[in-house]
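Visitor: okay, sequence plus prediction incoming.
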Amino acid sequence: MLAAMGEFDLIARYFTRPATRAVLGVGDDCALLQPAPGTQLAISSDMLVEGRHFFADVDPAALGHKALAVNLSDLAACGATPLAFTLALALPRVDEPWLEAFSRGLLALADAHGCELVGGDTTQGPLNICITVFGEVPVVNGKSQALLRSGARAGDDIYVSGTLGDARLALEALRGGIALPADLLAQARGRLERPTPRIALGQALRGVASAALDISDGLLGDLRHILKASGAGATLDTSIAIELIASRAHPACAKGLISLKNQLDYVLAGGDDYELAFTAPVSAREAVLAAARQAGTPVTRIGRIDAEPGLRLLDARGQRLTGDFSSFDHFA
């Protein structure tokens, strides 16, 4: 009977693998990691809660992918190389088909990035997934090569990777707020449920970008973290954001299925994109493009860092754009 499977049987069957990069993996009270000489550990944790971060009927393989992807995205924003992760999993009951699919999606992405599962915990309760990921960042001549939020300077360009807004579009469609043809919904839903962590781009931007973070709660809200940490302001050209980002992300835009107001909202405040937002000096434009080519990831320059505090949005005519583009906040 499925219910007869205990906690340790569950861990052994679905989440235990031989350690390869770790000194000691699953099975003891602690895992043991040995960072390579001349590196620092980069560590990040994220939690996904049913009903808050994902729908109850989500494909468990996609959920396993996303649970790790959102953590790997943090490593990407730091310019780190994935090393290992731990998994804390609360389950309402033992459901073996669900566990098989979830672990398959989780471990496939882990294998793709050489990031091994080295420990964690399981318990009974409402479905809740918490992952802590570990990565390595080089230290060169005593200086960490980690990308931080605090390095942006006046005059720097502002870039984003990939496309923005797909995840928000899928969310609105799944909530019934917008009607999409099946093919467009499938495309957008893929971005919502299977985001791509930009690991290669983050590594390629070491020594090039002045500041970086991943876009999880919405471009404007997350960019403000860079501005606060760097003591700077910014000006964004929203027409570039719409023309070069939303039009790529949404064939629905070209078909007139999404209003300009909604396009702006999805791109500027949509969240769940897990792309990188980063800054770099004007003198590094060629280096940024070379990093993008090396990583196989398109980037778009959308604005500049200003000495004047605040975040200014301009339309296609260069006029100030007003409006409330509030990013996601769990407690707002």
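Guide: In hand now; what should we look at?

Visitor: every contact and neighbour count from this point should use C-alpha atoms.
Guide: OK.

Visitor: show me where the stretch 1-150 of the chain has helices.
Guide: 7-14, 60-78, 96-112 (DSSP state H, counting those that start in this stretch).

Visitor: other SSEs contacting the last one?
Guide: Read it as helix 96-112. Packed against helix 96-112, as judged by 3 or more C-alpha pairs under 8 Å, 6 or more residues apart in numbering; DSSP states H and E, are the following elements: helix 7-14, helix 60-78.

Visitor: of all the ones you listed, which one is nearest K228?
Guide: Of all these, the one in closest proximity to K228, counting by C-alpha to C-alpha, is helix 60-78 (16.8 Å).

Visitor: another one to put next to it:
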Amino acid sequence: MIKNQTGYATMAVFGITLIVSAILLAYGIWVRWEAQTTKSFLEREIERQKLNDGIGQAIELLLVDDEMEVDWLGEAWAKHLETEDFAVQIIDEGSKLGINWIDERLWKNLLPTNHEKLESLFSELREEKRLISSIEEVNSRLDVDLNGNIFTVYSMFNVNIMGEFELESLWRSMGMDQLRARSAAAEIVRKRNEQRLNEIGELEKVNLLPRSIVERLEPWLVFTGPININTAPSEVLAAVLKHYDLDEKVGNLVRVRATRPIHNHSELAELLDSELVDDQGNLNELGRWFCFQSQIFRISGETSSRRIETIVKRTRDEARGIWEITVLSWIER
């Protein structure tokens, strides 16, 4: 009987020892895992902070009050901001054509084929009430190779130059039904044919166009531009000017801006040898295409394990004589 009790006690002690050992082992593993997790988290946070600092440096460049730095073809502002910790690049989206507002006449100048597929694609998107989200989407659907230096999905929308079809697509992407979107687009075209639109307040007065939609779109709306005449590739200039039988002026335009920035529509009219104002002294349709300072920039930054892409809008506060930056989107991966 005593022997049995001794055996049971020995087994109990042995079992307890195993349990304690297992607990200690598990605790040791947990401590090491926790330490590694904490270290990994801290490393990621440090990388994130360094990348945020890089994005901040890029934004500071866009606030420089010097047209030779930002709004001209000089490369000083556009180079990569690289350190051993991060790489950041600024992309001028104001120099490109917006895929979501290019109309049929421009597509024909830019794409010699695939027009039927293009029309079908836009019809599908309009039914889905959305805009094209990437250049890759167009390339895969149309089996083309659109150049990212010429096209963008981040362009601002100029209601003075967009076609009726494109205006309808824009309103439908904001949730309007087809009939209302089509009627609102038609009224905008009618109004601007009488006199070009100049401010948000005029757009808010358009029948059937809810003020809530205009307010949501306001950061992306413009009434002159969005093509920056000083930074747009020659292919972009040619595509636009060809519609006005002025594509032969592109070469001279490019030569002149290589030596100095073009400052205003008067200078541009001289270079194009064409009127850019109407009988009332307002900018005509051709004049409305171009601006001289980009507003939308994409800032792309990355470290070894993290990537940030942000879209910012740069606007001029003339009263205070300074540039201001508004962050329109911020995506971390």
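Guide: Sure thing, it's come through. Note that the structure is predicted; figures quoted are calculated from it, not measured.

Visitor: can you pull the TM-score for these?
Guide: Remark: TM-score between the superposed chains equals 0.23 [TM-score structural alignment, normalised by the length of the first structure]; 139 aligned residues with a C-alpha RMSD of 7.2 Å.

Visitor: re earlier: quick one: closest of the helices and strands packed on helix 96-112 of the first structure to K261 of the first structure.
Guide: When these are compared for distance to K261 of the first structure using C-alpha to C-alpha, the nearest one is helix 60-78, at 27.5 Å.

Visitor: any idea of the angle that closest one forms with helix 96-112?
Guide: With axes from the mean of the first three to the mean of the last three C-alpha atoms, to 10 degrees as the criterion, the two stretches helix 60-78 of the first structure and helix 96-112 enclose an angle of 30 degrees.

Visitor: which secondary structure elements does helix 60-78 of the first structure contact?
Guide: In terms of contacts (3+ C-alpha pairs under 8 Å, 6+ apart), helix 60-78 of the first structure is packed against strand 39-49, strand 81-91, helix 96-112, strand 128-140, helix 182-193, helix 199-204, strand 211-215, strand 275-280.

Visitor: what's the longest one in contact with?
Guide: Which is helix 96-112 of the first structure. With contact meaning C-alpha atoms under 8 Å, 6 or more residues apart in numbering, helix 96-112 of the first structure is reached by 2, 14-15, 60-69, 116-117.

Visitor: which among those residues count as buried?
Guide: The neighbour-count test (16 or more other C-alpha atoms under 10 Å) applied to the contacts of helix 96-112 of the first structure identifies 14-15, 60-69, 116-117 as buried.

Visitor: show the end-to-end separation of stretch 191-204 of the second structure, please.
Guide: 12 Å (C-alpha to C-alpha, to the nearest Å).

Visitor: sorry, back to before: what is the nearest of the buried ones among the contacts of helix 96-112 of the first structure to P138 of the first structure?
Guide: For these, the residue nearest P138 of the first structure by C-alpha to C-alpha is E116; the value is 19.7 Å.

Visitor: about what we covered before: would you turn the helices and strands packed on helix 96-112 of the first structure into a markdown table with distance to E100 of the first structure?
Guide: Putting these into a markdown table (distance: least, C-alpha to C-alpha, whole Å) gives the following:
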| stretch | distance to E100 of the first structure |
| --- | --- |
| helix 7-14 | 7 |
| helix 60-78 | 8 |
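
Visitor: nearest to L87 of the first structure, of the ones you listed?
Guide: Sorting these by C-alpha to C-alpha, the top spot, which is the nearest, belongs to helix 60-78 at 9.1 Å.

Visitor: relative to H65 of the first structure, how far out is S73 of the first structure?
Guide: When C-alpha to C-alpha is the yardstick, S73 of the first structure and H65 of the first structure sit 12 Å from each other.

Visitor: how about L223 of the first structure?
Guide: L223 of the first structure sits at a distance of 25 Å from H65 of the first structure (criterion: C-alpha to C-alpha).

Visitor: same question, E100 of the first structure
Guide: Counting by C-alpha to C-alpha, the gap from E100 of the first structure to H65 of the first structure is 13 Å.

Visitor: what's around G98 of the second structure, how many residues?
Guide: 20 (other C-alpha atoms under 10 Å).

Visitor: same check, this time on S230 of the first structure
Guide: When counting by other C-alpha under 10 Å, one arrives at 19 neighbours for S230 of the first structure.

Visitor: distance of it relative to G135 of the first structure?
Guide: When S230 of the first structure is compared with G135 of the first structure (using C-alpha to C-alpha), they lie 24 Å apart.

Visitor: ok, now I129 of the first structure?
Guide: 20 Å.

Visitor: comparing those two, which shows the higher neighbour count?
Guide: Applying other C-alpha under 10 Å to I129 of the first structure and G135 shows that G135 carries more neighbours, namely 24 against 20.

Visitor: not counting sequence-adjacent ones, nearest residue to the more buried one?
Guide: Spatially, and ignoring its direct neighbours in sequence, G135 of the first structure is nearest to P82 (4.3 Å; C-alpha to C-alpha, 6 or more residues apart in numbering).
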